[in-house]
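*Asks:* For reference, the sequence and a predicted model appear below.
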Amino acid sequence: MLPDYPIIDAHVHIQPWEMVKPGALAALRTRRQSGMGDPLAYMDPEHGPERLIAYMDANSIEKVGIVNYVAPEVMGFREKGVNEFSAAYAAAAPERIIPFGSIDPRDPVDADQRMEYILGQLAIKVVKIHPPHQLVHANAYRDGGGIETLATIYATAQAYHVPVMIHTGTSVFPGARNKYADPMALDDVALDFPDLQIILAHGGRPIWMETAYFLLRRHKNMWLDISSVPPTRLLDYFPWLPRVAEKAIFGSDWPGPGVPGIRENVEAFMDVPLDAEIKRLILRENALRLFGEP
């Protein structure tokens, strides 16, 4: 059963699939059929937004965040193209679709100009960093890590008041490097950029959930995205969730593994033994505070 208020799903993968590398595409194709139909039908930049909005309207979904990022080696997503796709897709319904994007953190050339382009010209609303797919530690701008572009990314996002979502926890895509998946690296980011809103995606599952909890308690600008955890297992992974409920946001991770559809994930979440007020915070109110009112 859906709630009696509109939902915000902060983590949906609508991406330019024509860029995806063969190995990653093979993994994605195993997930093609879902309760929402063929995910590829939503990826079409011409007709996909209309299809998505129709689905949202039919299922009390007010907003979705379409997660896009640069990861040429692991996923095939290239900086020139993936950001334009995200911005153009969201432009079909800017009050409903939140575009995510990024620059390549391993490319040092003109990083400040590239960030100004995606945030200023393309109006990307959330920056996505995916350490296991971008092959960097999230704090590799420090202590001789050599990835100064990361500092530019964080500083520019902070100046634009744009949140940064950082993937934490393992990835099984071919070529993903899980040594970069530990969320403790976000401790440095939060300390060095104290006004930056940081979304801790996936809560470090399935290994680093207690680290995620520590970070959420320590840093006032740290948020938890609960996507990529089956709602039926949510309190097994995050038994402390009620204690950080005011900092948690809902994400379905559709069309990720085990996600039949956004509606189905919301309905399963509604069955989790949490207070009604906590469910409303996670499904709507916290995201409104983080991303802004309609």
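*Replies:* Cool, got the structure. Numbering: from 1, shown residues only.
*Asks:* For the rest of this, base every contact and every neighbour count on C-alpha atoms.
*Replies:* Noted.
*Asks:* Confirm that Asp188 sits in a strand.
*Replies:* No - counting by DSSP: H, G, I helix; E, B strand; the rest coil, Asp188 is not part of a strand but helix.
*Asks:* which residues touch the residue nearest to Leu122 when sequence neighbours are not counted?
*Replies:* Using CA to CA, 6 or more residues apart in numbering and skipping residues adjacent in sequence, the residue nearest Leu122 is Ala87, 5.9 Å away. The contact partners of Ala87, by CA atoms under 8 Å, 6 or more residues apart in numbering, come to 99, 122-124.
*Asks:* Neighbour-wise, which one of these leads?
*Replies:* Within the contacts of Ala87, neighbour counts (other CA atoms under 10 Å) peak at Pro99, which reaches 27 neighbours.
*Asks:* Please, which helix or strand holds that residue?
*Replies:* Assigned by DSSP states H and E, Pro99 falls within strand 97-101.
*Asks:* Now do that strand: distance to the chain's middle.
*Replies:* 9 Å (CA atoms, centre = their mean, to the nearest Å).
*Asks:* how about Leu224, secondary structure?
*Replies:* strand.
*Asks:* Isn't it up against Ile199?
*Replies:* Yes - at 5.8 Å, Leu224 counts as touching Ile199 under the criterion of CA atoms under 8 Å.
*Asks:* Which elements pack onto the helix or strand hosting Pro132?
*Replies:* If you go by DSSP H and E, Pro132 is part of helix 131-134. In this structure, helix 131-134 makes packing contacts with strand 164-167, judged by 3 or more CA pairs under 8 Å, 6 or more residues apart in numbering; DSSP states H and E.
*Asks:* Go again with 7 Å.
*Replies:* Contact here means 3 or more CA pairs under 7 Å, 6 or more residues apart in numbering; DSSP states H and E; on that basis helix 131-134 packs against no helix or strand.
*Asks:* what about versus this one:
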Amino acid sequence: MSVATNSFGVHALVWRGGTTPDDVTAIAEQTAAAGYDLVEFSLHDSVNMDVDHARKALQSNGLRVTCSRGLALDADVSSEDPAVVSRGAQLLADSLELTAAIGGELLTGALYSAFGKAPAPLSRKGRENVVSVLQDLSKEAEQTGVTLGLEICNRYETNVVNTTRDALRLADDIGSDNVVIHLDTYHMNIEESDFVTPVLDAADRLGYVHIGENHRGYMGSGHLDFTSFFGALARIGYSGTLTFESFSSAVLASGLSNDLAIWRNLWDDGDDLARHALGYMRQGMHAAYTR
């Protein structure tokens, strides 16, 4: 196998819970100092983000950026209510505009539904609405140079996409080369049968990866089979970004921490956590490519 050429990212919630100018400055500086190539911002707090400041802070620290989000119950594109779908479509359009404005290369997450446990299975009409909205969004994204990611989330967070094959079917129906698959080891641990088959299924359509433990704490302190996962990535020649995602009650984000059920204090020192994770990911991918 060839040598690993992946870039590595870290979620902003390892550092700060908000996106005010002071928050963004600290996030960018700490991300760069820890040795990462990219930072991911959740857009739950985007109303407080100063776009010009964020773009300059990222550029001055030599960082690439990805944005992620889920939708709200009153702005859910998988709803059957046209008004709710319309609000969801506008929220996605606004998120795409912000992502492009700060220099983002990818807008990903549960772009297809409200975030949270659904009261019932997805309806046929609801899925048709998802496809229609994301077809339009993908066309807008192409004009801005931003790629869309379909993050595969567990059954307690969405009823639209729970497995890699669900995501592939949705991507097929959207029918755009600008839509990629986004795997997340935390969710895979709940929904997939193993850590290899989903990677092989996604293959060259895999465009982004979240790396996180089953409890979302320190890498290597849980039970996930990262050796198999890294090996599968090497097997398909994945050369994209691996972004470390971890949450603790030590860093709280208004609203989002409750949505994600961040009740436990799994770490206090984000810098130590992030540096350890970067070393773990680099070593894991190097070993996978040299086996």
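*Replies:* Okay, I see it. What you see is a predicted model, and the numbers here were worked out from it, not measured in a lab.
*Asks:* How alike are these chains, TM-score-wise?
*Replies:* Here the TM-score for the pair of chains, by TM-score structural alignment, normalised by the length of the second structure, is 0.52; 209 aligned residues with a CA RMSD of 4.7 Å.
*Asks:* how about the residue nearest to Leu122 of the first structure, what's its partner in the second structure?
*Replies:* Under the alignment by TM-score structural alignment, Ala87 of the first structure pairs with Ala28 in the second structure.
*Asks:* related to what we said a few turns ago, is the residue nearest to Leu122 of the first structure in a helix, a strand, or coil?
*Replies:* Applying three-state DSSP: Ala87 of the first structure is helix.
*Asks:* ok, it to Val67 of the first structure distance?
*Replies:* To Val67 of the first structure, Ala87 of the first structure is 11 Å away according to CA to CA, to the nearest Å.
*Asks:* okay, and the common contacts of those two?
*Replies:* Common neighbours of Ala87 of the first structure and Val67, using CA atoms under 7 Å, 6 or more residues apart in numbering, are Pro99.
*Asks:* what about the helix holding Pro132 of the first structure, how far off from the second structure?
*Replies:* Helix 131-134 of the first structure: mean distance to aligned residues in the second structure after superposition is 6.3 Å, counting by mean CA distance after the TM-score superposition for the first structure.
*Asks:* Residues touching the strand holding Pro99 of the first structure, excluding its own?
*Replies:* Strand 97-101 of the first structure is contacted from outside by 63-69, 83, 86-87, 90, 124-128, using CA under 7 Å, 6+ apart.
*Asks:* That one vs the second structure, average offset?
*Replies:* Mean for strand 97-101 of the first structure is 2.0 Å (mean CA distance after the TM-score superposition for the first structure).
*Asks:* May I see the buried residues of the helix or strand following that strand?
*Replies:* Downstream of strand 97-101 of the first structure, the next assigned helix or strand under DSSP H and E is helix 111-116. Neighbour-count burial for helix 111-116 of the first structure flags 111-112, 114-116 (criterion: 16 or more other CA atoms under 10 Å).
*Asks:* go on, stretch 83-97 of the second structure?
*Replies:* 84-89, 91-93, 95-97.
*Asks:* Outside of it itself, list whatever touches it.
*Replies:* 71, 74-79, 107, 133, 137, 141.
*Asks:* Export the residues you listed to TSV and append columns for distance to Leu242 of the second structure and neighbour count.
*Replies:* What follows is those, written out as TSV (distance: CA to CA, whole Å; neighbours: other CA atoms under 10 Å):
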residue	distance to Leu242 of the second structure	neighbour count
Leu71	24	23
Asp74	32	15
Ala75	29	22
Asp76	28	28
Val77	28	34
Ser78	28	30
Ser79	32	25
Leu107	15	29
Val133	28	23
Leu137	24	20
Ala141	22	24
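*Asks:* from the residues you listed, which single one is nearest Gly284 of the second structure?
*Replies:* Set against Gly284 of the second structure, the nearest of the contacts of stretch 83-97 of the second structure by CA to CA is Leu107 (26.2 Å).
*Asks:* and the counterpart of that closest one in the first structure, what does it touch?
*Replies:* In the first structure, Leu107 of the second structure lines up with Val164, judged by TM-score structural alignment. By CA under 7 Å, 6+ apart, Val164 of the first structure lies in contact with 126-128, 197-199.
*Asks:* before we move on, back to that, from the buried residues of helix 111-116 of the first structure, pick the one nearest His219 of the first structure.
*Replies:* When these are compared against His219 of the first structure (criterion: CA to CA), the nearest one is Met115, at 24.9 Å.
*Asks:* any idea what the closest one aligns with in the second structure?
*Replies:* Match for Met115 of the first structure (TM-score structural alignment): Val51.
*Asks:* repeat for Leu40 of the first structure
*Replies:* When the second structure is aligned by TM-score structural alignment, Leu40 of the first structure is left unaligned.
*Asks:* what about Leu40 of the first structure, distance to Trp254 of the first structure?
*Replies:* Where Trp254 of the first structure is concerned, Leu40 of the first structure sits at a distance of 12 Å (CA to CA).
*Asks:* ok, now Met115 of the first structure?
*Replies:* For Met115 of the first structure, the distance to Trp254 of the first structure (CA to CA) stands at 27 Å.
*Asks:* Tell me how many other residues crowd Gly231 of the second structure.
*Replies:* Neighbour count of Gly231 of the second structure, defined by other CA under 10 Å: 22.
*Asks:* Nearest spatial neighbour of it, chain-adjacent residues omitted?
*Replies:* Ala288 (4.8 Å).
*Asks:* In contact with the one you found: list those residues for me.
*Replies:* Contact analysis of Ala288 of the second structure by CA under 7 Å, 6+ apart lists 230-231, 234.
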